[in-house]
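> Build the 3D model from these lines:
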Amino acid sequence: MSRKYFGTDGVRGRVGEFPITPDFALKLGWAAGQVFSQQGTRKVLIGKDTRISGYMLESALEAGLAAAGINASFMGPMPTPAVAYLTRTFNAEAGIVISASHNPYHDNGIKFFSAQGTKLPDEVEHEIEAQIAKPVTCVESAQLGKASRIVDAAGRYIEFCKSTFPSDMNLKGLKIVVDCANGATYHIAPNVFKELGAEVIAFAVEPDGLNINAGCGATDTKALSAKVLEHEADLGIAFDGDGDRVMMIDHLGHQVDGDELMFIIAAFYQRQGLLKGGIVGTQMTNLAFEQAVEKLNIPFVRAKVGDRYVMEQLLEHNWMLGGENSGHIICLNHTTTGDGIVSALQVLAAMRYHHQSLREQLGGLRLYPQILINVRFKGQQDPLESAAVLTVVAKAEQQLGQGGRVLLRKSGTEPLLRVMVEGDNHTLVERLANEIADEVRRQCA
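Modelled structure (predicted):
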């Protein structure tokens, strides 16, 4: 887990617009340095993805840290989960990632990890936010922080990823197309799978600062699907810009999403006696997934959408496996945060153990059609408090019965209501989703 600072709105910002600017990054680095120094911290690691603004923000962030007396070690482009892992292995007091994950190149953000490779405690985040409001000061010259570079970071992380794959297995005989989204995994993921014996066809591994997540990666798998069919590969693996999400493509060119991948991992772990407790999903986890794990007698709970909420539920229940349909999967038996490469390796281990294809590993799991409509509303009317909207929702739920569900969720950043309906009848699901969306528009126009 990590904290994102996209600027003063706390959500997102664009370089060249407001609010993510070099002076904000400098001040954030200084504010974090002030808090870290009070805890005796002197060393932090800094990684980034491949978007062009990372160079600028990296320099500004380091300047702020140095002014607060904090030493910074740079790793260059590295996946977010790699920074979490290396923060632990290098015994650093904190790790920082400059990345906007699956967003387009013109967005960027800054994420923090604790010395344990987890999100910072809330009280530390609040202290940093409080320091941002203060004027920047500088320590004495003799106490300024120093900068250094870690040259073997990629190799260390590659070895870690390989260590999460069973030592008595390999990937020989598998042809895999690996889509790195022109992001932080471009120089790492292909090597992990090659060194485990697979024939790898690398795709979207030529970052230019502007092409991250553009028509490739976990958020757009159409090109990967075509590559799998073109090369008659056994499967395709797609990561997002910072490598914490994964999607897969089977040999027929069909996408296998995060829910399906998590089902494969859970079933494999259970058969091996490795599964600790149950599974944490989110409000968006497909109902068919919930029903499938119930048949396996695996406990399941839903968290709010967002990896931090999944992690909170995992820690509360003392479980080890959770994730989202977006492909952000957390395997706490191996790492401390969502890791696309590690998650993919768990799926591949299941395939090798059972001598089955990716499609065969899904068994009888068939996800229900899920329709999502974003409705913009105006004025002071809260659509979740509208009697007319709630009546339409109740009628929809009655028609769906046990074979479906309705979820209405407000965006945390803009006046949007996300209307989600899912069920085993696609025609019915689509009709009900549109009826609810239309009622929201009528009541909240």
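> switch to C-alpha atoms for all contacts and neighbour counts from now on
Noted.
> Quick check: residue 137 is in a helix.
No: Residue 137: not assigned to a helix; according to DSSP: H, G, I helix; E, B strand; the rest coil it is coil.
> That one contacts residue 66, correct?
No: using C-alpha atoms under 8 Å, residue 137 is not in contact with residue 66; the gap is 10.9 Å.
> between these two, who's got more neighbours?
Taking neighbours as other C-alpha atoms under 10 Å, residue 137 and residue 66 compare with residue 66 leading, 25 against 13.
> OK, contacts around that one?
Residue 66 sits next to 30, 33, 72, 144-146 when contact means C-alpha atoms under 8 Å, 6 or more residues apart in numbering.
> Just the ones of these in strands?
Among the contacts of residue 66, the residues falling in strands (DSSP state E) are residue 72.
> Show me which of the contacts of residue 66 is closest to residue 240.
Using C-alpha to C-alpha, residue 72 is the member of the contacts of residue 66 that sits closest to residue 240, with 25.9 Å.
> How much space separates the closest one from residue 356?
Residue 72 sits 46 Å away from residue 356, taking C-alpha to C-alpha, to the nearest Å as the criterion.
> before we move on, the earlier item: okay if I get the contacts of residue 66 as CSV plus distance to residue 416?
Output for the contacts of residue 66, formatted as CSV (distance: C-alpha to C-alpha, whole Å):
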residue, distance to residue 416
30, 35
33, 37
72, 40
144, 46
145, 44
146, 45
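> right, and the pair among the contacts of residue 66 with maximum separation?
30 and 146 (13.7 Å).
> now the strands: where do they sit in the stretch 301-445 of the chain?
According to DSSP state E, counting those that start in this stretch, the stretch 301-445 of the chain carries its strands in the segments 321-323, 329-331, 370-376, 404-410, 416-423.
> Number of residues surrounding residue 38?
A count of nearby residues for residue 38, using other C-alpha under 10 Å, gives 9.
> residues contacting it?
Contacts for residue 38 (C-alpha under 8 Å, 6+ apart) come out as none.
> Give me the buried positions along stretch 230-250.
233-250 (16 or more other C-alpha atoms under 10 Å).
> and if you look at stretch 130-142?
Quick answer for stretch 130-142 (16+ other C-alpha under 10 Å): 131-132, 136.
> what does stretch 327-343 give?
If you call a residue buried by 16+ other C-alpha under 10 Å, then stretch 327-343 has these buried ones: 327-332, 334-343.
> how distant is that stretch from the center of its chain?
9 Å (C-alpha atoms, centre = their mean, to the nearest Å).
> this one next, for a side-by-side:
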Amino acid sequence: MARKYFGTDGIRGATNIFPMTAEMAMKVGMAAGAHFRRGDHRHRVVIGKDTRLSGYMLENAMTAGFTAVGMDVVLVGPMPTPAVAMLTTSMRADLGVMISASHNPFADNGIKLFGPDGYKLSDADEVAIETLIESDAQLAPSAEIGRARRVEDARGRYIHFAKSTFPTDLSLDGIKIVVDCANGAAYHVAPSALWELGAEVVAIGVTPNGLNINDGVGSTAPDQLCERVVAEGAALGIALDGDADRLIVVDEKGRVVDGDQLMATIACGWSRRGLLKGDGLVATVMSNLGLERHLSANGLGLQRTSVGDRYVLEKMRADGFNVGGEQSGHIILSDYATTGDGLVAALQILAEIARAGRPASEVLHQFDPLPQILKNVRFAAGFTPLDDATVQEAIAEVEAELDGNGRLVIRKSGTEPVIRVMAEGDDRGEVERVVDRICDAVRAVAA
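So this is what the prediction gives:
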């Protein structure tokens, strides 16, 4: 059954425009609370958020919804998405909520839900919650309305957890690191954890004001970080996104290192030490063909999934992998976390560099990526250009022309009315031509 409100990663949209309104947030709280009320114990939900101005509004609305159906609410304030997942399990909660639109601008916001095991919800759970949203969840009797409380030491709990994932035989003493927190959820915890491990920390993107999250900083805007790493003579730079579940690294020369290179670094390092499970890693259809060839040359495999870290994680759990992620920097290390964790992934990268005793530019350059081009074509909401016969014909012709010499990935975004067209291959000119051809076909029917 198709989902109406939930997309690739929860519910997301422009705030104060349906479905990202206070009224809808309260309904989601009521529906999710009712769905996860199982048994006669006192039920509990953990709610975290990033630093968007609208987080106050949505946090209060969801608190009202949860307490209305009899759930107690634990508020942890601005915290990374992976911290909310971790706290959900450590606090024995029945549900976890992260209020965030990840790397999107401040005007957007979203709602991500985690089950009692700390994992994102299944499609079936999301469909069940949507049904309750539209049918009105049953309210609790007056004496059973939930209570809300704020936990003040949540940051310390997460910092302690993150530090525990760094190998005890290694140290960050004397290593200068520039960390960019995107004026988002990790603005306090990431610099603190790195400093407590001994690093010399230069922090940027750590002055959130409700409006500047992801604004010229963070993993989707690394230019400032690149410049600062070089200016400071730092060993490397770490860029997180608004909710800190995504990681991009900048080497000492100021060059950006994407998720594919980072996954290859971790997987190959773990393989050498007998820590890698599944004899490879899991990535999406967007990961570069160069990653696949590199892993193969090292006796490792690559399993591909649809776009979305939830699908990567499903494959990892089903087939026993412990490394997976996306080219965009969502990296899941299931030995430590139930979702992507930018800080934990960064600590594993730092461990590989420390062990190698070589510069980041050498350690993290695992392979030469094939030319890969991604373009987006916006279309009117409610219309799907990929269903058009002329677009389908153009796609079929391009696939026939590539004939094993490259890859073509075309998909509808799960968070906005956009068709994403990606192609890669050994010949950059051919890659550009096929992407433009498909984009032109989509534009022709979307106009």
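> TM-score them against each other, please.
The TM-score (TM-score structural alignment, normalised by the length of structure 1) is 0.92; 438 aligned residues with a C-alpha RMSD of 2.4 Å.
> closest to residue 45 of structure 1 out of the strands of the stretch 301-445 of structure 1?
strand 329-331 (22.0 Å).
> which helices and strands does the closest one pack with?
Contacts defined by 3 or more C-alpha pairs under 8 Å, 6 or more residues apart in numbering; DSSP states H and E place strand 329-331 of structure 1 against strand 321-323, helix 340-354.
> let's go with 7 Å and repeat that
Applying 3 or more C-alpha pairs under 7 Å, 6 or more residues apart in numbering; DSSP states H and E, we find strand 329-331 of structure 1 packed against strand 321-323.
> Onto which residues of structure 2 does the strand it packs on map?
On structure 2, the counterpart of strand 321-323 of structure 1 by TM-score structural alignment is residues 323-325.
> average distance between that stretch and structure 1?
Stretch 323-325 of structure 2, aligned to structure 1 and superposed, deviates on average by 0.6 Å (mean C-alpha distance after the TM-score superposition for structure 1).
> Give me the contact list for that stretch.
With C-alpha atoms under 7 Å, 6 or more residues apart in numbering as the test, stretch 323-325 of structure 2 has contacts from 267, 281-283, 309, 312, 331-334.
> Pull the distance from it to the chain's centre.
12 Å.
> With stretch 43-54 of structure 1 instead?
Mean-position distance between stretch 43-54 of structure 1 and its chain equals 17 Å (C-alpha atoms, centre = their mean).
> And for stretch 369-385 of structure 1?
Mean-position distance between stretch 369-385 of structure 1 and its chain equals 25 Å (C-alpha atoms, centre = their mean).
> can you give me the angle the longest helix along structure 2 makes with strand 406-412?
The longest helix of structure 2 (DSSP state H) is helix 428-446. Calculated by axes from the mean of the first three to the mean of the last three C-alpha atoms, to 10 degrees, helix 428-446 of structure 2 forms an angle of 20 degrees with strand 406-412.
> tell me which residues of helix 428-446 of structure 2 are tucked away?
If you call a residue buried by 16+ other C-alpha under 10 Å, then helix 428-446 of structure 2 has these buried ones: 430-432, 434-436, 438-439, 441-442, 445-446.
> Contact partners for the closest residue to residue 333 of structure 1 other than its chain neighbours?
Spatial nearest neighbour of residue 333 of structure 1, excluding adjacent residues (C-alpha to C-alpha, 6 or more residues apart in numbering): residue 320 at 6.0 Å. By C-alpha under 7 Å, 6+ apart, the residues touching residue 320 of structure 1 are 276, 314, 331-333.
> I'd like to know which of these is nearest to residue 407 of structure 1.
Residue 407 of structure 1 lies nearest to residue 314 out of these, by C-alpha to C-alpha, at 22.5 Å.
> how about the helices in structure 1?
Assigned by DSSP H, structure 1 shows helices spanning 22-38, 53-67, 80-89, 122-132, 153-163, 189-195, 222-230, 258-272, 287-295, 307-317, 340-354, 358-361, 387-400, 426-443.
> Need these in JSON lines (columns: distance to residue 211 of structure 1).
JSON lines is the format used below for the helices of structure 1 (distance: least, C-alpha to C-alpha, whole Å):
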{"stretch": "helix 22-38", "distance to residue 211 of structure 1": "22"}
{"stretch": "helix 53-67", "distance to residue 211 of structure 1": "12"}
{"stretch": "helix 80-89", "distance to residue 211 of structure 1": "18"}
{"stretch": "helix 122-132", "distance to residue 211 of structure 1": "32"}
{"stretch": "helix 153-163", "distance to residue 211 of structure 1": "21"}
{"stretch": "helix 189-195", "distance to residue 211 of structure 1": "18"}
{"stretch": "helix 222-230", "distance to residue 211 of structure 1": "14"}
{"stretch": "helix 258-272", "distance to residue 211 of structure 1": "24"}
{"stretch": "helix 287-295", "distance to residue 211 of structure 1": "34"}
{"stretch": "helix 307-317", "distance to residue 211 of structure 1": "25"}
{"stretch": "helix 340-354", "distance to residue 211 of structure 1": "20"}
{"stretch": "helix 358-361", "distance to residue 211 of structure 1": "29"}
{"stretch": "helix 387-400", "distance to residue 211 of structure 1": "41"}
{"stretch": "helix 426-443", "distance to residue 211 of structure 1": "34"}
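> winner for burial among these?
Stretch with highest mean neighbour count among those: helix 80-89 (a mean of 25; mean count of other C-alpha atoms under 10 Å).
> Can you tell me what sits against that one?
If you take C-alpha under 7 Å, 6+ apart as the criterion, helix 80-89 of structure 1 is touched by 45, 47, 94-95, 97, 113, 115-118, 157, 242-244, 337-339.
> Check how far it sits from its aligned residues in structure 2, on average.
Between helix 80-89 of structure 1 and the aligned residues of structure 2, the post-superposition mean distance stands at 0.7 Å (mean C-alpha distance after the TM-score superposition for structure 1).
> Now do that helix and helix 153-163, the angle between them.
Helix 80-89 of structure 1 and helix 153-163 are oriented at 100 degrees to each other (the same axes, to 10 degrees).
> Verify the stated contact: residue 300 of structure 2 with residue 278.
No: applying C-alpha atoms under 7 Å as the test, residue 300 of structure 2 and residue 278 come out as separate, 8.8 Å apart.
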